[in-house]
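**Student:** predicted model and sequence follow; I will ask about them next.
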Amino acid sequence: MNAAPADQIRLLDVQGLDVRLTQLAHRRETLPEHAEIRALEGEIAQQRALLVAARTEESDTAREQTKAEQDVDQVRRRAERDKQRLDSGMVTSPKDLESLQSEIASLARRQDDLETIVLEIMERQETAQARAKELASRLEELEASAAEAVSRRDAALAGIDAERETVAAERAEAARGVPADLLKLYEKLREQQGGVGAARLFQRRCEGCRLELNITELNEVRAAAPDAVVRCENCRRILVRTPDSGL
């Protein structure tokens, strides 16, 4: 294959722009904000689960407290009725009086026990409320951090995409000046060689594989016509000669 030396050098411009496009794509995929957002989303999910559990406990203890307070009221009312019977003088039988007094004493003990239970439930309720409040505050902080990270990511992506459009336009313009057959070979080699299809020969070294050409290879390149498209014997990439090739 033959191509004018200027067209071969223009191919290096295309290669440079392709490398830039690859770098931009890599940068787009590896923005630190991506990992930051994933980490924050994981924390948010965990925090939401903890908050649901805390609010469930808060709700459960509230119902438990209401039930315990109703039990206290029920015992208190019964004790009040018994005291009214005792104070009314309507119960005159010693046996009935003893039974009534015993029941009043039993109800007083029961009321004390229930009131102790209510206090214990209230303490758990306060703890659950405080825990839910703390978790809700932490969740708000995490969601704010995530929103800020998303904003930074989107701004970075917008900048990268804008630069990519500019570079892609430059690449298309540069590629228009390269003969179709040379460009086709370049594209094929670029796909096979990890994104690099053409490399400069600089100081007798292929900048594609970074290996220095041996004397036999150098002599073959020296002997090649200026418009001959030569290939690196080591990596098979298109080897573009320049004034700095060291030939």
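**Tutor:** Perfect, thanks for sending it.
**Student:** C-alpha only now, for contacts and for neighbours.
**Tutor:** Fine.
**Student:** for the protein, which segments count as helices?
**Tutor:** For the chain, applying DSSP state H gives helices covering 5-29, 32-88, 94-175, 180-192, 215-223.
**Student:** measure how the second one sits relative to helix 5-29, angle-wise.
**Tutor:** Going back to what we said before, that points to helix 32-88. In terms of direction (axes from the mean of the first three to the mean of the last three CA atoms, to 10 degrees), helix 32-88 departs from helix 5-29 by 10 degrees.
**Student:** ok, and here's another one to check against it:
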Amino acid sequence: MAAQTEESDCAREQTKAEQDVDQVRKRAARDQQRLDSGAVSSPKDLENLQREITSLAKRQSDLEDVVLEVMERRESAQERVAELTERVAAVQAKIDDATGRRDAAFEEIDGEAASVTKEREVIAGSIPADLLKLYDKLRAQQGGIGAARLYQRTCQGCRQELAITELNEVRQAASDTVVRCENCRRILVRTADSGL
């Protein structure tokens, strides 16, 4: 925006400087025409007119230098605008790409979540209501994980190894008995790798 504003300011400044040069050029041409026409006969008026034409030529030269300097600044500003516009376009392309990948990932996650939710509903239908209620309560308390696998005598929820007395209680419990970790209170899921 700043570069575009600078370029716009330079364009206005260039237009004004070119108009000033044009006015001086027209005035010098009028004076030269008066001088060449012979309409001015007084030597003093002729001398004044020649001085003015010389002065106007100097003024025109100075103004043309200003125009050239402004044109150079404007060209530099235009190059800067073009460079920044190109960089903005490149960044926007990266943003668009990242947004597209994010949206695709969201769609994939939403699809997985819908699939897992359906699977959970089917499985939840086969679990006793009181056990499901306990699991949901623990899940809410434990950051989304209400049950953890017992792997090689270690609760995978809190990563704590069970004490020998706890292991003996788990060993002696019937296979359909709900056992819980003494450390994190999650439901322990027993498998062949539990180390019992």
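**Tutor:** Arrived safely. Every value quoted in this text rests on a predicted model; they were computed, and no experiment measured them.
**Student:** one step back: mind putting the helices of the first structure into CSV with mean neighbour count and distance to Q203 of the first structure?
**Tutor:** Rendered in CSV, the data for the helices of the first structure read as follows (neighbours: other CA atoms under 10 Å; distance: least, CA to CA, whole Å):
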stretch, mean neighbour count, distance to Q203 of the first structure
helix 5-29, 18, 16
helix 32-88, 16, 38
helix 94-175, 15, 25
helix 180-192, 15, 22
helix 215-223, 13, 11
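**Student:** V240 of the first structure is nearest to which of those helices?
**Tutor:** V240 of the first structure lies closest, by CA to CA, to one member of the helices of the first structure: helix 5-29, at 6.2 Å.
**Student:** contact partners of that closest one?
**Tutor:** With contacts defined as CA atoms under 8 Å, 6 or more residues apart in numbering, helix 5-29 of the first structure is touched by 157, 160, 164, 167-168, 170-171, 174-175, 177-179, 183, 195-200, 226-227, 229, 240-242.
**Student:** in the second structure, what residue corresponds to L182 of the first structure?
**Tutor:** Under the alignment (TM-score structural alignment), L182 of the first structure pairs with L131 in the second structure.
**Student:** let me fix that: A158 of the first structure
**Tutor:** When the second structure is aligned by TM-score structural alignment, the residue opposite A158 of the first structure is E107.
**Student:** what is the neighbour count of the closest residue to K137 of the second structure other than its chain neighbours?
**Tutor:** Nearest non-adjacent residue to K137 of the second structure, counting by CA to CA, 6 or more residues apart in numbering: G146, 7.5 Å away. For G146 of the second structure, the count of nearby residues is 21 (other CA atoms under 10 Å).
**Student:** ditto for G38 of the second structure
**Tutor:** Burial measure for G38 of the second structure: 9 neighbouring residues, criterion other CA under 10 Å.
**Student:** which residue in the first structure lines up with it?
**Tutor:** Aligned by TM-score structural alignment, G38 of the second structure pairs with G89 of the first structure.
**Student:** equivalent analysis for L162 of the second structure, please.
**Tutor:** Aligned by TM-score structural alignment, L162 of the second structure pairs with L213 of the first structure.
**Student:** am I right that that match is in contact with F202?
**Tutor:** No - using CA atoms under 8 Å, L213 of the first structure is not in contact with F202; the gap is 10.2 Å.
**Student:** counterpart of E72 of the second structure over in the first structure?
**Tutor:** Aligned partner of E72 of the second structure by TM-score structural alignment: E123.
**Student:** next one: the match of L162 of the second structure from Q84 of the first structure, what distance?
**Tutor:** 115 Å (CA to CA, to the nearest Å).
**Student:** same question, D71 of the first structure
**Tutor:** 20 Å.
**Student:** so L49 of the second structure makes contact with D31?
**Tutor:** Yes - with contact defined as CA under 8 Å, L49 of the second structure and D31 form a contacting pair (6.8 Å).
**Student:** show me the contacts for the residue nearest the centre of the first structure.
**Tutor:** By CA atoms, centre = their mean, the first structure has its centre lying nearest to R38, at 0.9 Å. Going by CA under 8 Å, 6+ apart, R38 of the first structure touches no other residue.
**Student:** how many neighbours does the alignment partner in the first structure of R185 of the second structure have?
**Tutor:** Taking TM-score structural alignment, R185 of the second structure has R236 as its aligned residue in the first structure. Close neighbours of R236 of the first structure, defined as other CA under 10 Å, add up to 16.
**Student:** one more: G195 of the first structure?
**Tutor:** By the measure other CA under 10 Å, the count of residues near G195 of the first structure is 16.
**Student:** now check it against the second structure: what is it aligned to?
**Tutor:** G195 of the first structure maps onto G144 in the second structure, by TM-score structural alignment.
**Student:** would you check how far apart that match and C181 of the second structure are?
**Tutor:** According to CA to CA, G144 of the second structure stands 16 Å off from C181 of the second structure.
**Student:** nearest residue to I145 of the second structure in space, please, no chain neighbours.
**Tutor:** For I145 of the second structure, ignoring the flanking residues on the chain, the nearest one in space by CA to CA, 6+ apart is R139 at 4.7 Å.
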